[in-house]
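Student: predicted model, plus sequence, below.
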Amino acid sequence: MADLERVLKRIDEDLDQSLDRLFSLLRIPSISADPTFKADCRRAAEWCAATLSEVGFEASVRDTQGHPMVVGHYTGAGEGAPHVLFYGHYDVQPVDPLDLWETSPFEPSLAEVEGEKRIVGRGSADDKGQLMTFVEAARAWFAETGGLPVNVTVLFEGEEESSSPSMIPFLTANAKELTRDVALVCDTNMWNRKTPAIATMLRGLVYDEVIIQAASRDLHSGLYGSAARNPIHVLTRILADLRDENGHIKIPDFYEGVPELSDEQKASWDRLGFDQAEFLGGVGLSVPAGERDRSVLEQIWSRPTLEVNGIVGGYIGEGAKTVIPAKASAKVSFRLVGEQDPDKIRAAFRAFVTARAPEDCKVTFLSHGGDRAVSQPTDSDFVQKTRKALSDEWNTEAALIAMGGSIPIVTQFKRHLGMDSVLVGFGLDDDRIHSPNEKYNLSSFHGGTRSWARILGELGAGKNLA
């Protein structure tokens, strides 16, 4: 306990220096999806490896077929202590549209909005600010005690924002080095500003693109109107057929493998006090649009979805152009739950679309990946000790929540390394990740750093955790 108090005091006293270090990382434009920034991604990886080495880890940059990984090790806690794998990613999303940023995205700043201090800049919440909470917690432990209470392997990825093409080959090639007692993943949110959370359920994902081709070229709508098939009409009619008036998805066998919530789970979620009016009102909406017989919290956490993420077709420039396009396309994503099979969902969707296409239209599909839903055990010692540490820091019981999104690395850790994960993050719903003016509250950064210090201490207080 005396060690922990000194560590927490060090974190408080060094907050300004911790921010300076975070800002140094935020200034590196490590956009993994754009080849223009390849050198910057390597620069970010080298910065992370150098920082881990400075803290006290044995760290190195590992080349892959794409952007490099960063791996660090600390084994000074001894054989009897747990050995955890901490995961984060140093790459960030593109910044477009740039004109909507109020400040330069890679010139981080500390702003005060309605009495709340915010770290502003691309990557501040997703995921540089998050991963640095762990690094700074480790720094404080090393500074005050000369080591960490547990053995730690660190894995920082540089392609999370571009579908992680190098991750599975890297995991399988380095399975022995990376397989630990549990993975700690810091890429999630708190329940609210004052309540920390551990995410225990993640939805899976199927992402497909459908292209409808009609005529061999774009046509003049005065010469060919009505006589020629318009692929936009075809596509939008098919997309409209995917859901009924009650929000149910009409693809045959779509709900196969979808579980019902247990009474205990429903009661646990009810106790969270979720306000669906506030949730929708925060983005200018008021009427839930999903399955009418399900609550909003069920819709975003435990029910599968179908969303059209983009439609392209015809003339979309300034002014008018009377054209019947030769083709139209849509990008469609599905969030999966329970035992839904991504391959079956993709095949059923494609069959649904193909069956409704007219004879003179050609339908093609492009796959943009997919994976199953995943649930983590809530009764393990790792979860319980993490929950205690979070509750102690925030002076309120940490919530066990589900997430509407997908974090593929959690599935990959389970599938390729046989390893469960504990998902702890300090982001907030209004952090604007993937959007202009991304921010990370100073309270999230500071409280997150203190939380990781407590978690490391709590995990190290016992041996042979399960």
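Tutor: Good, I have the coordinates. Given the structure is predicted, the values throughout are model-derived calculations rather than measurements.
Student: can we go C-alpha only for contacts and neighbour counts from here?
Tutor: OK.
Student: check contacts around Met132.
Tutor: 22, 449 (C-alpha atoms under 8 Å, 6 or more residues apart in numbering).
Student: just the element for the residue nearest to Leu52 when sequence neighbours are not counted, please.
Tutor: Nearest non-adjacent residue to Leu52, counting by C-alpha to C-alpha, 6 or more residues apart in numbering: Ala59, 6.1 Å away. Assessed by DSSP states H and E, Ala59 sits inside strand 58-62.
Student: can you pull out the helices in the stretch 1-150 of the chain?
Tutor: 2-13, 15-26, 38-55, 128-145 (DSSP state H, counting those that start in this stretch).
Student: and those helices, which is most packed in?
Tutor: helix 128-145 (a mean of 24; mean count of other C-alpha atoms under 10 Å).
Student: who does the strand holding Ala59 touch, helix- and strand-wise?
Tutor: helix 38-55, strand 69-74 (3 or more C-alpha pairs under 8 Å, 6 or more residues apart in numbering; DSSP states H and E).
Student: let's see 10 Å
Tutor: helix 38-55, strand 69-74, strand 151-157 (3 or more C-alpha pairs under 10 Å, 6 or more residues apart in numbering; DSSP states H and E).
Student: ok, back up a step: how about the helices of the stretch 1-150 of the chain in CSV, adding distance to Val283?
Tutor: Formatted as CSV, the helices of the stretch 1-150 of the chain follow (distance: least, C-alpha to C-alpha, whole Å):
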stretch, distance to Val283
helix 2-13, 35
helix 15-26, 27
helix 38-55, 33
helix 128-145, 24
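Student: got another, please set it beside the one above:
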Amino acid sequence: MLPLPPVLDRLDRNLDHSVERLFGLLRIKSISTDPAYASECRRAAEWLVADLTSIGFDASVRDTPGHPMVVAHHDGPTPDAPHVLFYGHYDVQPVDPLELWESDPFDPALKDIGAGRKIITGRGSSDDKGQLMLFVEACRAYKEVHGKLPCKVSILFEGEEESGSASLKPFLEANAAELKADFAMVCDTSMWDRETPALCIGLRGLVGEEITVHAADRDLHSGEFGGAAANPIRILAKVLADMHDETGRVTIPGFYEGVEETPSQILKSWEALGETAESFLGEVGLSIPSGEKGRSVLELTWARPTCEFNGITGGYTGKGFKTVIASQASAKVSCRLVHKQDPQKIREALRAFVRERIPADCSVEFDEHGGSPAIQLSYDAPFLTKAKTALSDEWGKPAVMIAMGGSIPIVGDFQNYLGMESLLAGFALVDDRIHSPNEKYDLSSFHKGQRSWARILDALTR
């Protein structure tokens, strides 16, 4: 077992150098969604390979039909040491609108913003270059102090996360034997607040569907045909209204199949975080929860399924007024899934629900917009328990077990293609402005995040 204190000391002494290394990566304009930056994406991959190679990893750039992957391996101290796969992404979002940035998004800097806070500025500083470099720096410190790592480590850095990860699933499938480990570690998540570390144990899944109701073969004059001809907007509005009852529950038959109640001890830990409907919704000008009654806002957004309407169109929507009965109307519907809900069953149930409510002389068509199951990790997984203790030791506050209302598809892919559960630990903050102008990363997150990963690696060997 490798002593931890000298590793933590080395990370403290190396902080300035680690910031400079991050600046080097942040200067690379690895915008994956814009083909004009393809060479920059490759340059970022090559930069990471060179850096990982310099600390003893067997690292390489792996070509894909899109942007390249970075794959690296390092042996553990013994053949039977635990094996982890660490995942991050080196690509970044576009910077538009550029005029809203206070400084060049690809000219990173360290700024003092008062109240004892310093921040690293630049696109990718939080999402996800700053986060992935935390783990690299932890490995670097172990190598400098002990000449080895405390466990076997594989690394996968992706270059298309911000543009849909088109190459990821085929790559995982083709390289499953090489990438398989005891479990994965994913860094693309957040703290609960500036002082409280968090581990994510649940991610909601998704079913996306566009519904289009067709009525007459053309738009109709509402005076001539009103009251006699079917109005697809009215039909669609009634269908959507029927999808929820007065308590906020979804009324689609079979919708709650596979939904489990969250353990009471987890609910109590969420209550202890102090989040209220007023504090959660107040930031967006609301105050009254609209979901299932009798549940907290954290339970509603982290552990309960939803059926939401994301857009509705039909008839004349331009300026002014036009007295017309539309020939068709459309709605975009998304269902967030939890626990063991089956995306395909939910899709089929949703379509059956809609079809039953369409008049005989009208028709409906559906356009599928993706689907993925929820991710629910074991609340008492041994590696999760060890990581929670490690984070609590570093931050001086108990790490909280949270969930996320959105999705991180790579976690499901690791389960499906590699048969691995994932440890989701990240050190971003809610005010990091990811995907927005003036993205930043707190220096304290960057520093203590490195120490946190060093502690987690140490804990896994005990």
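Tutor: Done, it's in. Because the structure is a prediction, the values reported are computed rather than measured.
Student: list the TM-score for the superposed pair.
Tutor: Once superposed, the chains reach a TM-score of 0.88 (TM-score structural alignment, normalised by the length of structure 2), with 460 aligned residues with a C-alpha RMSD of 3.0 Å.
Student: Glu245 of structure 1 touches Arg292, doesn't it?
Tutor: Yes - Glu245 of structure 1 lies in contact with Arg292 (C-alpha atoms under 10 Å); the separation is 9.1 Å.
Student: what touches both of these two?
Tutor: Contact with both Glu245 of structure 1 and Arg292 is made by no residue, according to C-alpha atoms under 10 Å, 6 or more residues apart in numbering.
Student: redo the helices and strands packed on strand 58-62 of structure 1 as TSV? Include distance to Asn437 of structure 1.
Tutor: Listed next are those as TSV, based on distance: least, C-alpha to C-alpha, whole Å:
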stretch	distance to Asn437 of structure 1
helix 38-55	21
strand 69-74	27
strand 151-157	23
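Student: which one of the ones you listed lies nearest to Pro108 of structure 1?
Tutor: helix 38-55 (15.3 Å; C-alpha to C-alpha).
Student: thinking again about what came up before, to Ala357 of structure 1, which of the helices of the stretch 1-150 of structure 1 lies closest?
Tutor: That would be, of these and by C-alpha to C-alpha, helix 38-55, which comes in at 41.4 Å.
Student: ok, which of the helices of the stretch 1-150 of structure 1 comes nearest Ser268 of structure 1?
Tutor: Ser268 of structure 1 lies closest, by C-alpha to C-alpha, to one member of the helices of the stretch 1-150 of structure 1: helix 128-145, at 26.8 Å.
Student: how much does the closest one stray from structure 2?
Tutor: Its matched residues in structure 2 lie on average 1.5 Å from helix 128-145 of structure 1 after superposition (mean C-alpha distance after the TM-score superposition for structure 1).
Student: and what of stretch 2-11 of structure 1?
Tutor: Stretch 2-11 of structure 1 sits 3.2 Å off on average (mean C-alpha distance after the TM-score superposition for structure 1).
Student: so what touches that stretch?
Tutor: In contact with stretch 2-11 of structure 1 (C-alpha under 10 Å, 6+ apart) are residues 1, 12-14, 17-18, 136-145, 149, 446-447, 449-451, 453-454, 456-458.
Student: cool, and stretch 392-401 of structure 2?
Tutor: Counting by C-alpha under 10 Å, 6+ apart, 191-192, 194-202, 266, 269-270, 272-273, 379, 384, 386-391, 448-449, 451-456 sit against stretch 392-401 of structure 2.
Student: of those residues, buried ones?
Tutor: 191-192, 194, 196-202, 270, 384, 386-391, 448-449, 451-456 (16 or more other C-alpha atoms under 10 Å).
Student: spit out the contact partners of Ala177 of structure 2.
Tutor: 417-418.
Student: and it, that's in a helix?
Tutor: Yes - assessed by DSSP: H, G, I helix; E, B strand; the rest coil, Ala177 of structure 2 belongs to a helix.
Student: was I right about Leu242 of structure 1 contacting Ala348?
Tutor: No - in this structure, Leu242 of structure 1 is not within contact of Ala348 by C-alpha under 10 Å, at 11.4 Å.
Student: give me the common contacts of these two.
Tutor: Ile251.
Student: just the buried ones among the contacts of stretch 392-401 of structure 2: which are in strands?
Tutor: When those are checked against strands (DSSP state E), the matches are 198-202.
Student: most widely separated two among these?
Tutor: Maximum distance among those (C-alpha to C-alpha): 12.0 Å, for Ala198 and Gly202.
Student: which parts of the strand holding Ala59 of structure 1 are buried?
Tutor: In strand 58-62 of structure 1, residues buried by neighbour count (16+ other C-alpha under 10 Å) are 58-61.
Student: let's have the residues you listed in a markdown table, adding distance to Pro97 of structure 1.
Tutor: Formatted as a markdown table, the buried residues of strand 58-62 of structure 1 follow (distance: C-alpha to C-alpha, whole Å):
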| residue | distance to Pro97 of structure 1 |
| --- | --- |
| Glu58 | 39 |
| Ala59 | 36 |
| Ser60 | 34 |
| Val61 | 32 |
